[in-house]
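Peer 1: Pasting a predicted model and its sequence here:
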Amino acid sequence: MKKIWLLAIPAVVVLTIITVVLIQQNNRPKQVVEAFEQAVDQKKPEQLKDILLVDNKKAEIDESSLKAFVTYLNANYNSYQVIKDSLEEQLEKQEYSMTNQQISLVEDGKRFGVFTDYKLKVKTGYIKVTGLSEEDQVTLSVDKTKNSLMKSEEELYGPLLPGTYDVRLTVKNTLGTFLEKRKVEVWGGSKQVSLLVDDSDLAQKDKGVQQNVLAALDVFNNDLIVFQTNNYETKHFTNVTDEVREVTAFAKYDFEFYKEYVDEIQMQYLGAVVNLDDLDINRFNDEWLAEVTALVSYKNKMKVRDMKGFEDISYKTIRTYKMKYDEKSKKWLIADLEEVKADGSESDDWENKTELKNEDSPVMKWTRKKDESNMF
């Protein structure tokens, strides 16, 4: 009898162990769901790494994607509640397969070849970049990661674990390379979220592009007095379109008429004040255009023939420059001009402005040759 009792002890122990294991196994699905909710509620994304699966193995489950995932769920209570309700329904029905929700409780193989393992399977999403032209080359990456997101033939970036992402957008085109940080929520049954990008807005905000436009304005203002003091030869314009060159060529004939009455002309470009609120850079019909307004100042004087001293012909003008970007020369060209006489106070009302100083600028001179005379 004692021997039978001694032999029965191991059987009881084994039975107890089996019972405990079975209870734990039955509770395993619930434990996975509880672990999920705890990680989200306590904002501890790292605790999700071992209990998540993705429907596309190309999607990364790493620190940044898990953080984005938890951030989204905490910021979107309704979506989070729908997911929890769906998981609870799966537990009640003991149905562990993919549902129509973003997250499903599923079976994930066997542990020790005996016990079923459970995980949360997540539907991944993609980012669709829209609003760009054909020439724009785009790369997209998640902030604080080294690698760019993969791009499919359908121009989709991903796949990504659902979540709220800080992404780095890089757009490269004729004007340069533009960087922008954006916040994107990757979610929804459509499996793709549109990221609208305005390349004109990127160019407009870019300090380098702005400086190139202002530099073109400044170059023209300098070239203008070189043109005027060199017999109105259009070759002295270095950044105008052929159309502008053709129009200004007619000024040479007017100058030929009145130069006989002038002994000398002196011109000096003093600088300009640019109204940055009027600066506009945009793409139209696959062509980059810019428009900007400036208050421009010149210090000029002229000596009329057979009269003593110089007459002051200095002036200020409000000049609106219309430009287009020339891909061949890789610079902005003046395509049109409009100007009105100014008294110099106009820029006082401009809130956002910058001054283009032309300190120690050269004085350009035109002098009539002694043998030049058509007067009788």
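Peer 2: Arrived safely, thanks for sending. Numbers count the residues shown, from 1 in each chain.
Peer 1: only C-alpha atoms for contact and neighbour calcs from this point on.
Peer 2: Noted.
Peer 1: How about stretch 305-324, which residues are buried there?
Peer 2: K316, T317, I318, R319, T320, Y321, K322, M323, K324 (16 or more other Cα atoms under 10 Å).
Peer 1: Pull the distance from the host helix or strand of the third one to the chain's centre.
Peer 2: Just to be clear, that refers to I318. Assigned by DSSP states H and E, I318 belongs to strand 315-326. Centre-to-centre, strand 315-326 and its host chain are 27 Å apart (Cα atoms, centre = their mean, to the nearest Å).
Peer 1: I'd like to know which elements that strand is packed against.
Peer 2: Here strand 315-326 is seen to pack against strand 287-304, strand 331-341 when contacts are counted using 3 or more Cα pairs under 8 Å, 6 or more residues apart in numbering; DSSP states H and E.
Peer 1: Now render those as JSON lines, adding mean neighbour count and distance to V213.
Peer 2: Below are the helices and strands packed on strand 315-326 laid out as JSON lines (neighbours: other Cα atoms under 10 Å; distance: least, Cα to Cα, whole Å):
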{"stretch": "strand 287-304", "mean neighbour count": "20", "distance to V213": "7"}
{"stretch": "strand 331-341", "mean neighbour count": "17", "distance to V213": "6"}
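Peer 1: what about versus this one:
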Amino acid sequence: MLFCKECGAQLKEGAAFCPSCGTNVKTHESERIDQTRQQIAPAKKMSKKKKLVIAGISAAVVILFGAYKVGEHFTDKNRKIENFEMALIEGNTENVAKLLNTNDPQLKISETTVKGFVDYYKKHPNEVNELINNLQDQSTYIDNNTNKKSTSSFFSEDDLKNGVVNLKKDGKTWLFYDNYTLEVEEVYVSISTNYKNTQLSIAGKEIGKADKKNFEQTYGPFLPGIYKVEAKLKTDFVDLKKKREVTLIDVGSKVNIDMYLEGEEVTVDMESFDPTIKAELFIDGKDVKINPNENPTFGPVLTDGSMKLNVEATLPWGKVKTNEIPISSSEVEINLGQSKDLQETIFNQVVSYSKEALEAYTSGSADKVTTATNRNKEDILERIEYLQYREEYYKGQYLGTTFAIDSLNVEYNGEQWEAEVEVLQTYNEAEYYEGETPQLEKNEVNRVYTLVYNEENKKWLIETMDYSYGYGTDNVKEINEKEPKTYQTSWGNSKITDDKSQQIASFVEEYMYASVDAINAENFSIVEPYLDSSGKKYNEQKEYTAYLNEKGITEELLNIEIKEVKKLDDTTYQVTSLDEYKLMYSDGTDKTTSFKTVQKVKIQSDGSFAMNELISTDEQ
């Protein structure tokens, strides 16, 4: 399409002149062609050097732009928060250590020191979200407050929370970018312990040593997290240890940790010892080189029963080592009786004495007694004289003795060594009078024996033998006779009685038990068949039963021994017995007492027996 050069009017194809202004079109066309030719004339070739410069500039622009974008990516604060979140979720201590910073030069951040931090968030995964959300809120806050030169004062404001880890703006990096760090807050701990020289450690690293009793010291800084705290004290007796897992997550505050060791000073009670005796103390089988007779207090040790002690002492009868005793309190009493060798010696001596005593009572002589003191021999002779005076005879067998092991106690009384033990002794025996036939019955007797050590004879001797109420322990030892010997009084003229006397003796025993049953059941009819309704005994028995019932007193017949059945006439017999009762009162108390009872028994017209009269009853 052509236009007039002069007036700009459109020209038709092939026109020689402009229809508007008359300008010669040929001249115009020639000029246009020349201009076109000038425009499309070939350009001059660019030099190789110029091309290289242009290409270098272009590449540099591209590289710089790319580098800027890469730097922008790697320094982006939100990306740093995302990487931190991922490292926490994965438990990657290496990455967490790389991402965390601190402004405290004493707080060292490494893969090792961040372990407790990572462990805490593993154990509390819900708190990871809380931590990350807070960092994201801080990031948003920073974006909305770009006019502020520093973020150091951001987190004191009411609308933004200061957390365990905080996002901080820290100058420029690589000249162009804002630098952001994840700054962790430090924590401190105060540790207290009770013994000097106790070693303290956190996360397996020793941090201090107590330089006095009741020690307390503040340690830190530490990263927030979960830590194992340990206190350890090595003594001559035991290594005391205490371990605790503690959580240090409350930044800005000091955590108090009690690492008191559970050990105590313990005193060995040696009051029962001769103070001149040399002794050695053993803890868990180890000789700790302490003479408890001179230095009875030692420690610290555990008093929870896990540790045991025993004492070895050189005594007049030889070296004695006690059984091990659990340390369960701050005072441990030593009982030399808890030595197996000594137990065997004492027990065998009691067995020997028990047989020698029967030999003396039945022979009328204490000459063969080798296991008793002179005092005890005198007691035996007095008993023999009493039996001879009463014309009481004995026939029986010693069957054995059950020893209460825990009751065996040995101590020094200031002049000599004494031992005491409770026993249950068993016999087949009978006591009888002139003209009676002894009927052996099994009899068990609770006794307590006292022995003294005779240094001249180098042996333990029986000093006393008394009755006891028995022992309450299952820790016993039985020593029984395999072939019991029979002992019978040889100094009297014992005669065999008739069958009638034996029948009457058995009847009286039955009556005595029926009497107790009637009292305890508050039912007189139980004993009524045994009574002569025309005799004095009938009303006396009825009144006595009613009296005890009114008072709330019950009875237990512990033992009855028929001592004599004496014929008075063809229908009347006099029966003497020794009776032992236990009386139980309504207030819960009880009393054991013995009586010598003399009663009359009548033979009824049908040949049966009946209690007729109580002649006498004397408390023994």
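Peer 2: Yes, it's here. Bear in mind the structure is a predicted one, so any value in this text is a computation, not a measurement.
Peer 1: picking up where we left off before, among the buried residues of stretch 305-324 of the first structure, which one sits closest to V122 of the first structure?
Peer 2: Using Cα to Cα, K324 is the member of those that sits closest to V122 of the first structure, with 49.0 Å.
Peer 1: Contacts only, for that closest one.
Peer 2: K324 of the first structure makes contacts with E287, W288, L289, A290, W332, L333, I334, A335, as judged by Cα atoms under 8 Å, 6 or more residues apart in numbering.
Peer 1: Could you rerun that using 10 Å?
Peer 2: Residues near K324 of the first structure by Cα atoms under 10 Å, 6 or more residues apart in numbering: 213, 240-241, 281-283, 287-291, 331-336.
Peer 1: And for N26 of the first structure?
Peer 2: Contacts of N26 of the first structure by Cα under 10 Å, 6+ apart are V20, F115, T116.
Peer 1: and which of those is nearest S64 of the first structure?
Peer 2: When these are compared against S64 of the first structure (criterion: Cα to Cα), the nearest one is T116, at 29.6 Å.
Peer 1: To which residue of the second structure is the closest one aligned?
Peer 2: Aligned counterpart of T116 of the first structure in the second structure: D178 (TM-score structural alignment).
Peer 1: G163 of the first structure too?
Peer 2: Under TM-score structural alignment, G163 of the first structure pairs with G225 in the second structure.
Peer 1: quick one: the nearest residue to that match once chain neighbours are set aside and V128 of the second structure, what's the gap?
Peer 2: Setting aside the residues directly before and after it, G225 of the second structure is nearest to F117 in space (Cα to Cα, 6 or more residues apart in numbering), at 3.9 Å. According to Cα to Cα, to the nearest Å, F117 of the second structure and V128 of the second structure sit 11 Å apart.
Peer 1: Repeat that for I202 of the second structure.
Peer 2: Taken as Cα to Cα, the span from I202 of the second structure to V128 of the second structure is 24 Å.
Peer 1: between the helix or strand hosting D280 of the first structure and strand 315-326, how big is the angle?
Peer 2: Here D280 of the first structure, judged by DSSP H and E, is contained in strand 262-284. Counting by axes from the mean of the first three to the mean of the last three Cα atoms, to 10 degrees, strand 262-284 of the first structure lies at 40 degrees to strand 315-326.
Peer 1: which residues of the stretch 101-250 of the second structure fall in strands?
Peer 2: 165-173, 177-184, 187-193, 199-202, 205-209, 215-222, 225-234, 239-248 (DSSP state E, counting those that start in this stretch).
Peer 1: Mind checking the ones you listed for the one nearest to D34 of the second structure?
Peer 2: strand 177-184 (57.6 Å).
Peer 1: Do I have it right that K321 of the second structure meets Q343?
Peer 2: No - using Cα atoms under 10 Å, K321 of the second structure makes no contact with Q343, being 11.6 Å away.
Peer 1: Which residues lie in contact with the closest residue to E564 of the second structure other than its chain neighbours in this structure?
Peer 2: Excluding the flanking residues, the one nearest E564 of the second structure by Cα to Cα, 6+ apart is T576, at 5.0 Å. The contact partners of T576 of the second structure, by Cα under 10 Å, 6+ apart, come to 505, 508, 561-566, 596-600, 615-617.
Peer 1: does I89 of the second structure sit in a helix or strand, and which one?
Peer 2: Judged by DSSP H and E, I89 of the second structure forms part of helix 77-90.
Peer 1: from the middle of its chain, how far away would the following helix or strand past that helix be?
Peer 2: Under the assignment DSSP H and E, the closest C-terminal helix or strand after helix 77-90 of the second structure is helix 93-99. Between the centre of helix 93-99 of the second structure and the centre of its chain there are 43 Å (Cα atoms, centre = their mean).
Peer 1: Relative to the first structure, which residues correspond to helix 93-99 of the second structure?
Peer 2: The alignment of helix 93-99 of the second structure onto the first structure (TM-score structural alignment) covers residues 45-51.
Peer 1: Surely V171 of the first structure is in contact with L202?
Peer 2: Yes - contact status for V171 of the first structure versus L202: in contact at 8.7 Å, counting by Cα under 10 Å.
Peer 1: quick one: common contacting residues for the two?
Peer 2: T177, F178, L179, E180.
Peer 1: Near the last one, how many other residues are there?
Peer 2: Applying the criterion other Cα atoms under 10 Å, we find 12 residues in the vicinity of E180 of the first structure.
Peer 1: ok so, going back, can you give me how far the strand holding D280 of the first structure is from the chain middle?
Peer 2: 29 Å.
Peer 1: Tell me what angle that strand forms with strand 287-304.
Peer 2: 170 degrees.
Peer 1: what comes up buried for strand 262-284 of the first structure?
Peer 2: Going by 16+ other Cα under 10 Å, strand 262-284 of the first structure has these buried residues: 262-276, 279-283.
Peer 1: show me the contacts for the equivalent of Y72 of the first structure over in the second structure.
Peer 2: Applying TM-score structural alignment, one finds that Y72 of the first structure aligns to Y120 in the second structure. For Y120 of the second structure, the contacting residues are L88, E127, V128, P224, G225, I226, Y227, T247, L248, I249, by Cα under 10 Å, 6+ apart.
Peer 1: Any chance of a markdown table for these, columns distance to E444 of the second structure and neighbour count?
Peer 2: Listed next are the contacts of Y120 of the second structure as a markdown table, based on distance: Cα to Cα, whole Å; neighbours: other Cα atoms under 10 Å:
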| residue | distance to E444 of the second structure | neighbour count |
| --- | --- | --- |
| L88 | 79 | 21 |
| E127 | 75 | 13 |
| V128 | 78 | 17 |
| P224 | 74 | 25 |
| G225 | 71 | 20 |
| I226 | 68 | 21 |
| Y227 | 66 | 22 |
| T247 | 66 | 15 |
| L248 | 69 | 22 |
| I249 | 72 | 18 |
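Peer 1: Thanks again, I'm all set now.
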